[in-house]
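**Student:** fold the following, please.
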Amino acid sequence: MTQTLDRVIATESALQMIDELRGRHGPLMFFQSGGCCDGSTPMCYPAGEFNLSDTDVYLGNLGGAPFYMGLEQFAYWEHTQLIIDVVAGNGGMFSLDNGTGRRFLTRSRLFTDEEFRLLSNQPVDRRER
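**Tutor:** I've put the predicted structure just below:
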């Protein structure tokens, strides 16, 4: 059996907010736009409303919503697991969390050496599985 690791996960509060937003807007997607460290803001869009490029990388699903980032930015984050959380504040102007009084926030943790070796055997996808 092959073990896999998630490159992106969500806290329970983030999953609850994803469910809320899905109830209002239908299927969702995420794109990590800019930022190279903790405190960056992932953008949440209605599914298909953000045009992905051939160089965007699919990192996984959060409560059924695919999560992407650009390949160039992925080079900064490849050694970390992204942990999507929710905090008080305003979301990005075009992100669906804007106006809710809460926003998504990216936290991270470094993969251990063993985890990173495991990840090297998992291909980085350009499209959702």
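
**Student:** make it CA atoms for all contacts and neighbour counts henceforth
**Tutor:** OK.

**Student:** how near is the residue nearest in space to the middle of the chain to Leu82?
**Tutor:** The C-alpha lying nearest the average C-alpha coordinate of the chain belongs to Phe67 (Cα atoms, centre = their mean; 4.2 Å). Look at Phe67 and Leu82: by Cα to Cα, to the nearest Å, they are 10 Å apart.

**Student:** want to put them side by side, so please do this one too:
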Amino acid sequence: MVERVVATDATLKFIHYLKDIHGPLMFHQSGGCCDGSSPMCYQQGELNFGDQDVLLGHIADCPFYIAKDQYQYWKHTQLIIDVVAGRGGMFSLEGPEGKRFLTRSRVFTNEERIELGLT
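**Tutor:** Purely as a prediction, here's the structure:
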């Protein structure tokens, strides 16, 4: 099955580091506002999700959500979550670590779109 969200090896390692400090984590792909369009990392249960959010999948066993309207723009792409040096989101757990999560993407192939029911 095609995954809608994946993470780089560096990101997976960093998530495990954050989990050792903060416990179970969850992610939400921001749609703009205060922290731009960064993937935001929170302690699990810190945000409430509902009908206006889509669970894209899991990275490092952490649920990864995106707002339904944002999903409509990005549903034809696989999100690739990376970690880079820099200032993280002001509400995201990686902020004090001198790193930030970054979303990269790639367009699904025709075969992947068929598998995902996007055609």
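
**Student:** identify the contacts common to Phe67 and Leu82 of structure 1.
**Tutor:** Val8 (Cα atoms under 8 Å, 6 or more residues apart in numbering).

**Student:** contacting residues for Ser95 of structure 1?
**Tutor:** Shown in contact with Ser95 of structure 1 (Cα under 8 Å, 6+ apart): Met43, Cys44, Tyr45.

**Student:** over to Pro66 of structure 1?
**Tutor:** Leu28, Met29, Phe30, Tyr58, Leu59, Gly60, Glu128.

**Student:** now, of the residues you listed, which are buried?
**Tutor:** Buried residues within these, counting neighbours by 16 or more other Cα atoms under 10 Å: Leu28, Met29, Phe30, Tyr58, Leu59, Gly60.

**Student:** helix, strand or coil for the residue nearest to the centre of structure 1?
**Tutor:** Following DSSP: H, G, I helix; E, B strand; the rest coil, the label given to Phe67 of structure 1 is strand.

**Student:** which residues of structure 2 fall in helices?
**Tutor:** Chain-ordered helices for structure 2, with DSSP state H as the definition, fall at 9-22, 68-74, 110-116.

**Student:** looking at those, which is nearest to Phe91 of structure 2?
**Tutor:** helix 9-22 (13.9 Å; Cα to Cα).

**Student:** in structure 1, what range does that closest one match?
**Tutor:** Helix 9-22 of structure 2 corresponds to residues 12-25 in structure 1, going by TM-score structural alignment.

**Student:** superpose on structure 2 and give me the mean offset of the matching stretch.
**Tutor:** Compared with structure 2 after fitting, stretch 12-25 of structure 1 deviates on average by 0.4 Å (mean Cα distance after the TM-score superposition for structure 1).

**Student:** show me the strands in structure 1, by range?
**Tutor:** Under the criterion DSSP state E, structure 1 contains strands at 8-10, 28-32, 42-46, 56-62, 65-70, 80-88, 102-110.

**Student:** the fourth one vs structure 2, average distance?
**Tutor:** For strand 56-62 of structure 1, the mean deviation from structure 2 after alignment is 0.5 Å (mean Cα distance after the TM-score superposition for structure 1).

**Student:** and that strand, what does it pack against?
**Tutor:** Contacts defined by 3 or more Cα pairs under 8 Å, 6 or more residues apart in numbering; DSSP states H and E place strand 56-62 of structure 1 against strand 8-10, strand 65-70, helix 71-77.

**Student:** again, only this time at 10 Å
**Tutor:** strand 8-10, helix 12-25, strand 28-32, strand 65-70, helix 71-77, strand 80-88 (3 or more Cα pairs under 10 Å, 6 or more residues apart in numbering; DSSP states H and E).
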